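A.B. asks: Okay, predicted coordinates and the sequence, questions at the end:
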Amino acid sequence: MELSERASGVLLHPTSLPSRHGIGDLGQAAYRFVDYLSLANQRYWQLLPLGPTGYGNSPYASTSAFAGNPLLIDLNAMAEENHCGELLADAPEFSSRVIDFAKVSAWKLPRLRKAAELFLDNAPPSRGQAFNRFCGKAHWWLNDYAMFVSIKHHADRLAIQSGAPNSAWNVFWDADLKRRCPEALARWSEEHEREIEAEKVLQFYFFEQWNRLKAYASDRHVRFIGDVPIFVALDSSDVWASPGQFLLDEELHPTKVAGVPPDYFSETGQRWGNPLYDWDAMRADGFRWWIQRFSATLELVDVVRLDHFRGFQACWSIAADEPTAINGHWDLAPGEDVFAAVRESLGEIPIIAEDLGVITPEVEALRDRHGFPGMRILQFAFDCNESRRTHFLPHHYIANTVVYTGTHDNDTVRGWYANHPESDRQLLHEYAGYSCGDVWWDLIRMALASVANTVIIPMQDVLGLGSEARLNQPATMGANWCWRLSEDSLTESTASRLSHLVNVYERNGWGPRVGEPKQREAEADPTQTPRPHFMPPLANTRSSS
């Protein structure tokens, strides 16, 4: 599928969906959101990375580039199948407005693992065979991931008991385990077989539930845009399982780490701390790791957004002992060779290049040689910085562009407007020449009216929410990634308003126009409860502020 048709979509990470277990999941609310997108004539649902989160709960700091986040599993459905509904009886009062990750993890993860163990004990033959097929297909990453989670679970507990400040695998783990000594791994696998298998069951359920949701969305002409962060977390199964692909010293510590130089978000830049790739080692095996990563991602989504695309041309390299990103330098990267290898193996892939930040002619040339659409952020268009304005004002766009009112790293439009100087606001009013009275709808209309083929609107902007709904503030720690969608937010009025603008600006994309019959309905699945096209708000959901 190409991004060559005029279409639009909504950005919302599944963790932000409402649910009674404190965090969004792949249950009823996810299907209801697909129905909402279909009613609003939206063709895309854009997501953040779907992997299990690590330090700081950031989806961009996952413990695996290939696994799914167990916290997204619909525990209701899993408990129902394994006849353990009593696991849900003591669900605490969770906030309906924000995610308390510590509270959610402490309650949900043990119950997920208990349900997984019951599956191992009692699954009927057909389900056991399906699980075995999944394990066979995913073995190349699943075995290492499940082992990593098992060891990490024990190491984290020991670190807490001993007061150790860091439980990362390359710092705290037993030397034989961190160096992947075959005898040590075999011994651990034998002694902890059940919990390792339980982790595999959780991945089986995640991918099964995700594939059902994806099929449901596809039947309603909604496609997924997924996010691939260019770098992976140091404390991840990826680095532990393949240390030779990264710039590590003999003690398995990074020699160089990733980040960005001082920019719009931070005067000292951002020191992300991700280990840099050993590009020579990757080139030696034909960039196999990247081919696997793209292949795995495309099993989950239809379009890939490459976060920090400029890192494929050159990445900001920071000595590991530097406390900030100020003293880094640009190291060249073989993006041309990576994309050539991926294309040769997988064919053409629909890719969005996140080309924000310090972008050079070389980065633009790499993007354009491969025909990848870049990104434009409307908030940046109305900035007293003239060079920023020139790049992001809609009359400078080309068709092969994806325009956002803002991204997950920006304030909401309403919050941005309230917190920016009058001069920036005046630029917006002069450029727009009109106002409907709600600045967020002014920018949504401007994006949809633009020549850009693809428009993505954060759900917070559709709802006109303020800074309290901001998802992430780069270079900060604290209340990021926590915002949740309220149960009654998905109204037919906002869906109708979006659908009307889609028709006005001819963004019906590659699916049927509103009012036309769908090509086909989802094939009946006897294991799934039939779902209406537009579900009412979830019932019996307990919440607190």
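C.D. replies: The structure has been received and is ready for your questions. Numbers count the residues shown, from 1 in each chain.

A.B. asks: contacts, neighbours, all on C-alpha from now
C.D. replies: OK.

A.B. asks: Skip ahead from the longest helix seen in the chain and say which helix or strand is next.
C.D. replies: Criterion DSSP state H: the longest helix present in the chain is helix 125-162. Using DSSP states H and E, the helix or strand that follows helix 125-162 in sequence is helix 169-172.

A.B. asks: who are the neighbours of that next one, in terms of helices and strands?
C.D. replies: helix 125-162 (3 or more C-alpha pairs under 8 Å, 6 or more residues apart in numbering; DSSP states H and E).

A.B. asks: Can you list the buried residues in the helix it packs on?
C.D. replies: For helix 125-162, a neighbour-count test (16 or more other C-alpha atoms under 10 Å) marks 131, 134-135, 138, 141-152, 155-156, 159 as buried.

A.B. asks: What is the end-to-end distance of stretch 158-167?
C.D. replies: End-to-end distance of stretch 158-167 (C-alpha to C-alpha, to the nearest Å): 8 Å.

A.B. asks: er, stretch 348-358 actually
C.D. replies: Taking C-alpha to C-alpha as the measure, stretch 348-358 stretches 27 Å from start to finish.

A.B. asks: What are the buried residues along that stretch?
C.D. replies: For stretch 348-358, by 16+ other C-alpha under 10 Å, it's Ile349, Pro350, Ile351, Ile352, Ala353, Glu354, Asp355.

A.B. asks: Next up, a structure to set beside the first:
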Amino acid sequence: MSQKKSGVLLHPSSFSTQYGYGDIGLYAYRYVDFLRQAGQNLWQVLPLGPVNESDCPYQSSSAFAGNIYLISVELLILDGYVKQEYVNGLFNGQVLSFEQSKQLKNVVFHKSFQRFTENKMFLLDSFLDFCLRNQYWLEDYSSYVVLQEYFSIGWEQWPVNNIQSLQSKYNIDVSEKVLYQKFLQFIFDQQWSALKKYANNNGIKIIGDVPIYLSHDSVDVWKNPDLFLLDSQGNSTFISGSPPDNFSSTGQLWNTCLYRWEKHKENSYYWWIERLKMIKTRCDFIRLDHFRGFVEFWAIPAGVNEAEIGCWEKGPGEEFFFEILKHFNKEDFIVEDMGIITDDIIRIRNQFQFMGIKVLQCKFDQKIFKDDNYTYYTGTHDTDTLLGWIKKDNNQIKDHEHLVQEAWNIIETVSASKAKYVIFQIQDLLMLDSEYRMNVPGSAIGNWHYLFDENSIAEKTVLKLKDITEKNKR
């Protein structure tokens, strides 16, 4: 049996930096130090791709690019791209909303890019190598962002469909704007790679997350319309979602694109393989979101406002995973096998010996977990905090200290389980109430903006978590 592991779930956007939107700078390095001191060996993050206005990491405009707002301003200063005085004048020591932070970060990014171009750093081997390694997606993504910014409408309505046509038709040169997008992806890649190396050197492996679906307004749908369920004008014919389940009594409308799986099969799932290869360079393990969707998926007619109005359609099933495992090891994956799980889904998961998921707060069938090949969570980004859940589930417990003790008892029980991996939300270790949860499924506002205060981790919390972890030989 492989070594048991223990870790913590916290997305980088939640780091309470002085620049508002959390990033992958010095706070993240101190967080890795906390994981090491607490005896942890896993760090789980949410998807690292670009986000939309809601900041939802599961609604991305690219399956390959990184979220530029995770770029650390501190590291840009330390690396000489921008001066501290300039940044201080912009941010002025204020506590910012995510939206304000993104606006000001854009100003810092442009200032950094100015130095990048003035010093002809685009000729450096490191930048040229980055562009070469990522040529499959980088040019398309950079062009997509420029076109989207220019037209400010959905790609299916653009009067031109590429950068060359944009430049000739409107007599403008946008080559520098394209270079700017490449620069931002280069900086993200450098900063994230350095952080991952630091984590790995400290015995911490990173669990990444791959959303099964993408936004219609994404470069991947724009460049590969034949791979998605679209009509001849480029509009979605069906959208993603889920019927009523444990997370939502009315089901969920995800409004992301569904795949035309027969087209993916024609080229041996090449797009998926390239996508997973990219994620594997950024993370040590891949949480494969919505595993059920690869076996069968809920298809909702476009334009419908009720998730219940849909039907189950067949996914690619085992043939998809046979192809994927020609390029990866089964140990690379943790499959999110939650929701309404059928015998078919259990069969395919067991056939490939994928590690499944079990969440304490969600109902589950014991027959699904006959062995230890699963990751056990106190909660996820979609559930309540542990303390909030206990309060709702045990109304008779009124005293805060009793609630906290019950939460620690549960954490110890999860750690002592037979599960190969256990993951605790940082909110659960900090004994935070429901108002600090990351997301409420089915709710469109107030999500994804939890901010973690590193000063709230008391030494006794670190020691307690370390003691529980060591006692259970994780």
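C.D. replies: Now that the structure is in, tell me what you want to look at. For clarity, every value in this text was computed on a predicted model and none was experimentally measured.

A.B. asks: Just the strands from the first structure, written as ranges.
C.D. replies: Using DSSP state E, the strands of the first structure run over 7-11, 44-46, 223-229, 256-260, 270-275, 303-307, 314-319, 329-332, 351-353, 374-377, 401-404, 454-458.

A.B. asks: what's the distance between the equivalent of Trp289 of the first structure over in the second structure and Asp220 of the second structure?
C.D. replies: Counting by TM-score structural alignment, Trp289 of the first structure corresponds to Trp271 in the second structure. Using C-alpha to C-alpha, Trp271 of the second structure is found at 9 Å from Asp220 of the second structure.

A.B. asks: More neighbours: those two, which one.
C.D. replies: Neighbours per residue (other C-alpha atoms under 10 Å) separate Trp271 of the second structure from Asp220, with Asp220 holding more: 22 against 16.

A.B. asks: got the contact list for that one?
C.D. replies: Contacts for Asp220 of the second structure were tallied using C-alpha atoms under 8 Å, 6 or more residues apart in numbering; they are Ser61, Ser62, Ala63.

A.B. asks: In contact with the first one, which residues?
C.D. replies: Residues in contact with Ser61 of the second structure (C-alpha under 8 Å, 6+ apart) are Gly49, Pro50, Val51, Asn52, Leu214, Ser215, His216, Asp217, Ser218, Val219, Asp220.

A.B. asks: From the residues you listed, list just the buried residues.
C.D. replies: When these are checked for burial by 16+ other C-alpha under 10 Å, the buried set is Gly49, Pro50, Val51, Leu214, Ser215, His216, Asp217, Ser218, Val219, Asp220.

A.B. asks: Can you tell me what Asn447 of the second structure aligns to in the first structure?
C.D. replies: Under the alignment (TM-score structural alignment), Asn447 of the second structure pairs with Asn480 of the first structure.

A.B. asks: For Val104 of the first structure, see how far away the closest residue to that match other than its chain neighbours is.
C.D. replies: The shortest distance from Asn480 of the first structure to any non-neighbouring residue, by C-alpha to C-alpha, 6 or more residues apart in numbering, is to Asn472 (4.7 Å). Applying C-alpha to C-alpha, the value for Asn472 of the first structure to Val104 of the first structure is 19 Å.

A.B. asks: Neighbour count: those two, which is higher?
C.D. replies: Ranked by neighbour count (other C-alpha under 10 Å), Asn472 of the first structure and Val104 place Asn472 first, with 20 against 17.
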